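Student: starting from these lines, generate the structure:
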Amino acid sequence: MSDHALLSPSSAHRWLQCTPSAVLEESFANQSSSAAEEGTAAHALCEYKIKKAIGERCTKPVSEADTAEMQECSDAYAEFVLERYEQAKVRCRDPLLLIEQKVDFSAYVKDGFGTADCIIVSDNTLQIIDFKYGQGVLVDAYENPQMKCYALGALEMYNALYDIKEVVMTIFQPRRDNVSGYTLSVAELLTWAERVLKPKAEQAIRGKGEFAAGDWCRFCRAKAVCRKRAEENMRLAELEFKPPSLLNDREIEDVLKTLPMLTKWAEDVFSYAAEAAIHHGKEWRGFKVVEGRSIRKYKDETAVIAQAQSHGYTDIFQTRLISMTAMQKLMGKKKFEEILGGLISKSPGKLTLVPETDKRIQVNRLSVNNEFKQEEI
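Tutor: The predicted structure is shown next:
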């Protein structure tokens, strides 16, 4: 078995919606990113802290990506997992806690395997807990196909040893203050596996089916040159040339829903074209590679200080209070509130329009308007 699954759980959201994408993106290089490296480091730290807490032998990971924030987030995740494990002990005499556990769900997906962040197995309940260190995309546990795949693999391993009736799936995303949960029965999970996962996987493994564009394109390696994605975004772009006042309500709603996807597509196409031109000599008609604005910086700050002072310039230093985020990282959330809580003010956030799926509470626009009127008096 290779280290890479063509139909991986982490990309299941995409290949279930766009079945040919899995084979298509195999021809594109899988480039690492600072965010991916951060995520890998954070997961290693989480694994170490949990295994150490339960007495398993483990080596503390060392990474240049390690920060005070990563330490805090991994602490919170470890505490969350251990609390769930203690709760499982109350319901079951011998529950299992498995960290970074490899699972095989090839009964439904050819060569299907993956590594689950955390699995807790007990009588009646199977728990799948997934740690998300990223903060760019808010992840929801509801009908999450990645976690369902992990659950299928865990059931294959432990359903004969435990009387499992339900699956509890939890996303723990500390940098977004997001703990999302979803529960389904084992019967519902197996029905989904047979009716949805298995037939879609059979198409995907052969590169068959229809291309489909959507939010699942975000992490596809072929996203910049995918014709289906381009067609969908160009269709939306046609509306951009109309003055907003001439669009009907339905057209405006259509644009609002897909504007982030349209903007991201444009960014992806530009990044692809720029990378090809700058690093591979690709020439695009109507475009050229130029040198950007040069940024000046001191070669040797110590030498600069000495040279300036030797010529009588002494007022060359600045001091300022560190940012609130940096101060909170320095002290930790609890100490920050204890020491500086009374000295912090928080003004109402600027009103903004967001999709109704956003978890923030809707503002009472009538009361807001009244507040503005009172201020104007």
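Student: going forward, measure contacts and count neighbours with C-alpha atoms only.
Tutor: Will do.
Student: pretty sure residue 73 is touching residue 175, no?
Tutor: Yes. Applying CA atoms under 8 Å, one finds residue 73 in contact with residue 175, separated by 7.4 Å.
Student: please state the offset of stretch 55-74 from the chain centre?
Tutor: Chain-centre distance of stretch 55-74: 19 Å, with CA atoms, centre = their mean, to the nearest Å.
Student: how far does it stretch from one end to the other?
Tutor: 17 Å (CA to CA, to the nearest Å).
Student: do the same with stretch 152-171
Tutor: With CA to CA, one end of stretch 152-171 sits 17 Å from the other.
Student: if we can go back for a sec, between residue 73 and residue 175, what contacts are shared?
Tutor: Common neighbours of residue 73 and residue 175 (criterion: CA atoms under 8 Å, 6 or more residues apart in numbering): residue 133.
Student: so if I had to pick from those two, which one is more boxed in?
Tutor: residue 73 (21 against 16; other CA atoms under 10 Å).
Student: roughly how far apart are the more buried one and residue 17?
Tutor: 32 Å.
Student: can you tell me which residues contact residue 212?
Tutor: The contact partners of residue 212, by CA under 8 Å, 6+ apart, come to 17, 18, 228, 229.
Student: so what's the second one up against?
Tutor: If you count contacts by CA under 8 Å, 6+ apart, residue 18 has them with 209, 210, 211, 212, 213.
Student: which secondary structure element contains the fourth one?
Tutor: Taking DSSP states H and E as the definition, one finds residue 212 inside no helix or strand.
Student: before we move on, what about the second one?
Tutor: Assignment of secondary structure by DSSP H and E places residue 210 within no helix or strand.
Student: tell me how many other residues crowd it.
Tutor: For residue 210, using other CA under 10 Å, the count is 14.
Student: can you give me the distance of the closest residue to residue 66 other than its chain neighbours to residue 326?
Tutor: In this structure, residue 66 finds its nearest non-sequential neighbour in residue 41, 6.9 Å apart by CA to CA, 6 or more residues apart in numbering. Distance, residue 41 to residue 326, by CA to CA: 21 Å.
Student: one more, for comparison:
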Amino acid sequence: MSSQKVNCAKGTREAGLGHAVLSASGSHRWLNCTPSARLELEFENTTSEAAREGTAAHALCEHKLKKFLKKRSKRPVSDYNSDEMEECTDAYAEFVMEQYEEAKKSCKDPVLLIEQKLDFSCYVPEGFGTGDCIIISDDKLHIIDFKYGQGIFVEAEHNPQMMLYALGALEIYDALYDIKEVAMTIFQPRRENVSTWTIPIEELKAWAEEELKPKARLAYDGEGEYLPGEWCTFCKAAVKCRARAEEKMKLARLEFKMPPLLTDAEIEEVLNVLPDLTKWANEITAYASEAAIHHGKEWNGFKVVEGRSNRKYRDELLVAEAAREHGYTDIYRQTLIPMTEMQKLMGKSTFEEILGDLIYKPPGKPTLVPNTDKRPAMNVTNAENEFDKIMED
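Tutor: Down below sits the predicted model:
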């Protein structure tokens, strides 16, 4: 075993004692804004509802893959279990097995690893993580990552988290296999996104030495320049980050002119930053509200009041009984069960046979999005002509 690999193994054991300063999941952030990694340590490490739901989905994925491989596994029980989660995890497990069968065509004994501990501390101080699924064949390494979230569309191309996992897997298997390239797949079923990117290992290692290693050292030491951007989304320090606040306040130079008085270039600039600006404003409001309501913080010019609420029945059974006693019987609404539940009740083929002609999917509401969105552009020529006519009038 090389000295480099010995150092990597040591890094995993040491880092395994606590939370990683430079996590793989946060790499997009600390590679762009290196001092943010240390700054985040000053904030409480909380777990969101979405993160807990994602953890439950990952546990179900692991169970289903083990069952495919005929390994012992106890089905996890979670409050987050749903028809949607069942469908998404089924699709993931089936996709992984399809890739495993594909690997068998060029390799008689490929290896499939589930929830594999990975060490990339040769490049990132105390760097370690867990890969959802890794398939190793004679000349190819395939990293597959399951994303249950639907808020952010995740791309595989140049995805630093996946690249770190690939480096960790190569540390274990590069000497055992003649691996020439690494494929990385993001499987994000709730966004109908299966994104795969392939890179030769020479390019991956060059990136690790030339870009990853020096930036990781800066990030670990808390050095470098603060650089706000879309990577601020999940940063714990984002709500109080001065650099981010200054970036958002640059919009003030537009003097908040009415939209028709802005140039096209100014409108395009605002459109680009508006989603993050709105998110930042909401984060500031949430932070200030939390501090005031739960910690007694007083903000000049603001106060805590009782919000509006809607009336509720204390006991629906007693309400129904009292209403019927006084002659009111038309007090219930009847609605169909959700479509996913109906399909599960009937079975997919029977569902299509009985209800296929009775179901339709209406067109979605036209929405303005960046060009990076995967959906095809609509033909809005007629709408454009109408808009121009209104502006002329």
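Student: neighbour-wise, which of residue 41 and residue 326 of structure 1 wins?
Tutor: Between residue 41 of structure 1 and residue 326, residue 41 has the larger neighbour count (other CA under 10 Å), namely 19 against 13.
Student: which residue in structure 2 lines up with that one?
Tutor: Alignment note (TM-score structural alignment): residue 41 of structure 1 maps to residue 56 of structure 2.
Student: who are the contact partners of its match?
Tutor: 76, 78, 80, 81.
Student: which position in structure 1 pairs with the third one?
Tutor: Translated: residue 80 of structure 2. Counting by TM-score structural alignment, the partner of residue 80 of structure 2 is residue 65.
Student: surely its match forms part of a strand?
Tutor: No. Secondary structure of residue 65 of structure 1 (DSSP: H, G, I helix; E, B strand; the rest coil): coil, not part of a strand.
Student: so who does it touch?
Tutor: Counting by CA under 8 Å, 6+ apart, residue 65 of structure 1 has contacts 37, 38, 41.
Student: can you check which helix is longest in structure 2?
Tutor: helix 264-295 (DSSP state H).
Student: what span of structure 1 is the following helix or strand past it aligned with?
Tutor: Later in the chain than helix 264-295 of structure 2, the nearest helix or strand by DSSP H and E is helix 316-325. Counting by TM-score structural alignment, helix 316-325 of structure 2 pairs with residues 301-310 of structure 1.
Student: how distant is that stretch from the center of its chain?
Tutor: 45 Å.
Student: before we move on, what about stretch 364-376 of structure 1?
Tutor: 36 Å.
Student: and stretch 44-58 of structure 2, by the same measure?
Tutor: 11 Å.
Student: got it, and stretch 8-16 of structure 2?
Tutor: 27 Å.
Student: which strand or helix spans the spatially most central residue of structure 2?
Tutor: Within structure 2, one residue has its C-alpha closest to the average C-alpha position: by CA atoms, centre = their mean, that is residue 149, at 4.5 Å. Element membership of residue 149 of structure 2 [criterion: DSSP H and E] is none; it lies in no helix or strand.
Student: how about it, what's its partner in structure 1?
Tutor: Looks like residue 149 of structure 2 aligns to residue 134 there (TM-score structural alignment).
Student: surely that match meets residue 175?
Tutor: Yes. With contacts counted by CA under 8 Å, residue 134 of structure 1 reaches residue 175, the gap being 7.1 Å.
Student: got the residue ranges for the helices in the stretch 1-150 of structure 1?
Tutor: 12-17, 21-24, 34-53, 68-91, 145-158 (DSSP state H, counting those that start in this stretch).
Student: so which residues make contact with the longest one?
Tutor: If I follow you right, that is helix 68-91 of structure 1. So helix 68-91 of structure 1 is contacted by 42-43, 45-46, 49-50, 95, 97, 118, 120, 122-123, 129, 131, 133, 172, 174-175, 329-330, 332 (CA under 8 Å, 6+ apart).
Student: mean deviation, it versus structure 2?
Tutor: For helix 68-91 of structure 1, the mean deviation from structure 2 after alignment is 0.7 Å (mean CA distance after the TM-score superposition for structure 1).
Student: which parts of that helix are buried?
Tutor: 69, 70, 72, 73, 74, 77, 78, 79, 81, 85, 88 (16 or more other CA atoms under 10 Å).
Student: and for stretch 149-163 of structure 2?
Tutor: For stretch 149-163 of structure 2, by 16+ other CA under 10 Å, it's 149, 154, 155, 156, 157, 159, 160, 161, 162, 163.
Student: ok, the alignment partner in structure 1 of residue 71 of structure 2 - how many residues close by?
Tutor: Counting by TM-score structural alignment, residue 71 of structure 2 lines up with residue 56 in structure 1. Residues contacting residue 56 of structure 1 under the criterion other CA under 10 Å number 11.
Student: try residue 282 of structure 2
Tutor: Other residues within reach of residue 282 of structure 2, judged by other CA under 10 Å, total 13.
Student: same check, this time on residue 193 of structure 1
Tutor: Neighbours around residue 193 of structure 1, by other CA under 10 Å: 22.
Student: that one -> structure 2?
Tutor: Residue 193 of structure 1 maps onto residue 208 in structure 2, by TM-score structural alignment.
Student: tell me the SS of its match?
Tutor: helix.
Student: cross-check the contact I'm expecting between it and residue 123.
Tutor: Yes. Shown here, residue 208 of structure 2 and residue 123 form a contact pair, counting by CA under 8 Å, at 6.6 Å.
Student: joint contacts of the two?
Tutor: In contact with both residue 208 of structure 2 and residue 123: no residue, using CA under 8 Å, 6+ apart.
Student: hmm, back to that, from residue 174 of structure 2, how far out is the match of residue 41 of structure 1?
Tutor: In terms of CA to CA, residue 56 of structure 2 sits 32 Å off from residue 174 of structure 2.
Student: got it, and residue 7 of structure 2?
Tutor: Counting by CA to CA, the gap from residue 7 of structure 2 to residue 174 of structure 2 is 16 Å.
Student: neighbour count winner among those two?
Tutor: Between residue 7 of structure 2 and residue 174, counting by other CA under 10 Å, residue 174 is the more crowded of the two (18 against 15).
Student: thanks a lot, see you next time.
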